[in-house]
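**Q** Any chance you can model this:
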Amino acid sequence: MDEQMLIKQIALKTRNGNVDNISRTNFYETFYFQHPEIKWALLAAFVSRNAGWNMCDLNGDVYSKILSSSYAELLFLTYERANWLIFQDAFPQLLVYHYSTIYRRPMFHLLKKFQVSSFMYHEWMRFWITRNEDRLLKALIINEQNVIQKPVIDHPLFRKKIFQSLPFKGQDFLHYSIVILPTLQGELFGASVKKFVKVDERIELGKTIAEILFKPALFPQFLTFVRKTTHTGSRFDFEKFLLGRKCRTTPFLRIAFPVIRHQKPVEQSWDEKGKVQSKWFDPPQMKQPIQITNWYKRKRKEIEIVASIKEWFQLHRKMD
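**A** Next up is the predicted model:
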């Protein structure tokens, strides 16, 4: 296969994988099992699962009573846009690496055909030589969080209607910004970020989740969850182990939401506008408990109570 055919092949596979949250998750997981040395792929799969759970919450039994339909729709589009952009940027990188292993020579010069940052070109070349898996993991976290900063986090519509909104500022209550790593034993691990709009904070969260994910004592449990649990978007995927629930309170993602068509923005690469900060490669600062099972159960109960109260007030307002 010549390089032009290879570029077309990578573009086609990326397009097929970037249909919706379910396809992205499946493609990340499939790639990781092909190339377990690329740890970021498994991290991305778990983050993608979390995005799906957050999306489906918006059409679930609880959040639909708390949030307006217009707000929920825009919040869904925010999740969808960010995750589409990350996949559109990252998956060609993974495929270029895949073909490099097949042809047994680095082919990372092809990354420029997919508007991948020069920062990542140098990081992939470094990895090809050093095989430093943790360095590449952090580099991909850094890159993808910078990729979504301008087109999503700083986008005027999303910033005003979502990130500056009262519901999002109460995200600690609604747990928008927590990443959960479930196990089949019904235990949950994870971490959250307070200032989601800050790229430094999201990078720190990514590194923290990666640190938890690949802890030798926990990693086999997370891997077993991925192998044995099909991602549907519904929190029932893990709540059935945690809460012993017999039915879903959130729907299947592909039933709840349509496929969204996106266009990749044409703009200057983030690393041409700002400096890569050395602190981004530092180890994460593990400040909070990583075992969050009891916290999650308590938080779910609190949200259900708030939803019931709001539903009661709305019902009595109509009766009056």
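**Q** From here on, just use CA atoms for contacts and neighbour counts.
**A** Fine.
**Q** burial of residue 185, as a residue count?
**A** 11 (other CA atoms under 10 Å).
**Q** swap in residue 255?
**A** Neighbours of residue 255 (other CA under 10 Å): 10.
**Q** cool, and residue 177?
**A** Using other CA under 10 Å, the number of residues around residue 177 comes to 21.
**Q** was I right about it contacting residue 201?
**A** No. With contact defined as CA atoms under 8 Å, residue 177 does not reach residue 201; the gap is 10.9 Å.
**Q** shared neighbours of the two, which are they?
**A** 193, 194 (CA atoms under 8 Å, 6 or more residues apart in numbering).
**Q** tell me which element residue 70 falls in.
**A** Counting by DSSP states H and E, the element that carries residue 70 is helix 69-103.
**Q** Could you also give me the structure for this second sequence? I'd like to compare it with the first:
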Amino acid sequence: MFFWRHREKTPLERIREELKQKGKNPQAGLAPISLKEQGLLEEIRKETAKHNLNNVTRTKAYLDYYLRYPEIQWAFLGHMVSRNGGYSMTDLQGELLTRLLSKKERTWFFSFLERGNWLIFQDVYPQFLLYQESLRRGKKLFYLLPHLQVSSFMETIWNHFWVEQDRYIHCIALVINEQSYLEKRVIQNPVYQKEVLGKFEFFLQDVLSFNHILFPYDNKGLKGLTLHQFQSLHERILLGKRLYAVLFKNKDIHRQMLAWAKSHPHTGSRKDYWPHLFNSVKEGVPGIFYPLRLKSCRLRKGASRFYSPKLENAWKNVSQPEAEAGDWFQDDLVADYLEDDIEMIDGEIKDEYCKTLERLEIAALAKKTILF
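**A** Predicted coordinates:
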């Protein structure tokens, strides 16, 4: 007689099963909570708002959290990607883009970037604080996530993480969650579609370094990847998985990137990582645009550095309206993204980024009217 031992389900299979049930039975409403729990949620909201003033404060909060809780890998991935959001914001007030875009266009572009940066932080940081409190109390509190307007998808993921401590699944789940959270609120927002994405699509892809995600390390070293279809949710999630591979799968590179981040506080200026090309104060004579200065990512002899301001000198803090309500999660098929199917990626991007900078300088010098 043969006895077949029942195969235990894998963690990912258990996640899929729970998500499938949630998809069939969406929550009708919020369960009542105690006054003590309401007080905790209010503290979490206040702490989140304190750090959600601008790109610099958010980016710092991510790194500080990762240094306390290195098992939450998204905190470091979010820190490094948020640095790039800051660079894109300050580029809009830097030396080159002020020649290519009008003040109104730059303001719209900043609004688009800032809204997305703000939304992600106000969604993810409360999750981090609830995990922190769960650790302090020695019991999971993730049943409170719906009261923070966090997707039901993440309640499943956090409960899984509490038991399994699977850092990869947890990090990629947060990538899925944050990109899905942005999809209707920013990417498909009719105003941003009209004023930013529709108008700037060619410009974003072919001229700006907006689609390059750069991870500095060591002495002028750069790793990273390029996003070619920003409006595609699928492509943004896949990019997040590939960025994870660049950042975490090579332990030596990870160590160097973390050391760099700790020793270079984020200011928003590209001087943070390449001071040989950029400066946060203007060099040269105001109003005079100099001949081509770049050649193979080096300044020609006697050329001044490019102006790349700190965020505090580029944009004032913006008061944001509340996040739009609604849970993006509907289909358990999103769990397919949780498969660890990305091999180690080198992420060499320096040459590509240098060519982008050269194209941008040429366009600014020629004062080409790219958008009209």
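**Q** Please state their TM-score.
**A** Here the TM-score for the pair of chains, by TM-score structural alignment, normalised by the length of structure 1, is 0.91; 311 aligned residues with a CA RMSD of 2.2 Å.
**Q** separation between the residue opposite residue 69 of structure 1 in structure 2 once aligned and residue 109 of structure 2?
**A** Aligning on TM-score structural alignment places residue 69 of structure 1 opposite residue 103 in structure 2. Shown here: residue 103 of structure 2 relative to residue 109 of structure 2, a distance of 10 Å by CA to CA, to the nearest Å.
**Q** quick one, which of those two is more surrounded?
**A** Between residue 103 of structure 2 and residue 109, counted using other CA under 10 Å, residue 109 has the larger neighbour count: 20 against 14.
**Q** Tell me if I'm right that the more buried one and residue 196 touch.
**A** Yes. Residue 109 of structure 2 lies in contact with residue 196 (CA under 8 Å); the separation is 6.1 Å.
**Q** nearest residue to residue 11 of structure 1 other than its sequence neighbours?
**A** Residue nearest to residue 11 of structure 1 in three dimensions, not counting chain neighbours: residue 92, with 7.2 Å by CA to CA, 6 or more residues apart in numbering.
**Q** which stretches of the stretch 201-350 of structure 2 form strands?
**A** For the stretch 201-350 of structure 2, applying DSSP state E, counting those that start in this stretch gives strands covering 212-217, 221-226, 278-279, 294-295, 298-299, 306-307.
**Q** Let me have those in TSV, extended by distance to residue 170 of structure 2 and mean neighbour count.
**A** As requested, those are exported to TSV (distance: least, CA to CA, whole Å; neighbours: other CA atoms under 10 Å):
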stretch	distance to residue 170 of structure 2	mean neighbour count
strand 212-217	21	22
strand 221-226	21	20
strand 278-279	36	21
strand 294-295	42	16
strand 298-299	40	14
strand 306-307	39	24
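**Q** Residue 351 of structure 2: which of those strands is closest?
**A** Taking CA to CA, strand 221-226 is the member of the strands of the stretch 201-350 of structure 2 nearest to residue 351 of structure 2, at 9.7 Å.
**Q** For the equivalent of the residue nearest to residue 11 of structure 1 over in structure 2, grab the count of nearby residues.
**A** Alignment note (TM-score structural alignment): residue 92 of structure 1 maps to residue 126 of structure 2. A count of nearby residues for residue 126 of structure 2, using other CA under 10 Å, gives 23.
**Q** mind checking how far the residue mapped onto residue 36 of structure 1 from structure 2 is from residue 273 of structure 2?
**A** When structure 2 is aligned by TM-score structural alignment, residue 36 of structure 1 is paired with residue 70. Counting by CA to CA, the gap from residue 70 of structure 2 to residue 273 of structure 2 is 23 Å.
**Q** for residue 110 of structure 2, same thing?
**A** Taking CA to CA, one finds residue 110 of structure 2 at 22 Å from residue 273 of structure 2.
**Q** And for residue 89 of structure 2?
**A** Remark: distance between residue 89 of structure 2 and residue 273 of structure 2 (CA to CA) = 16 Å.
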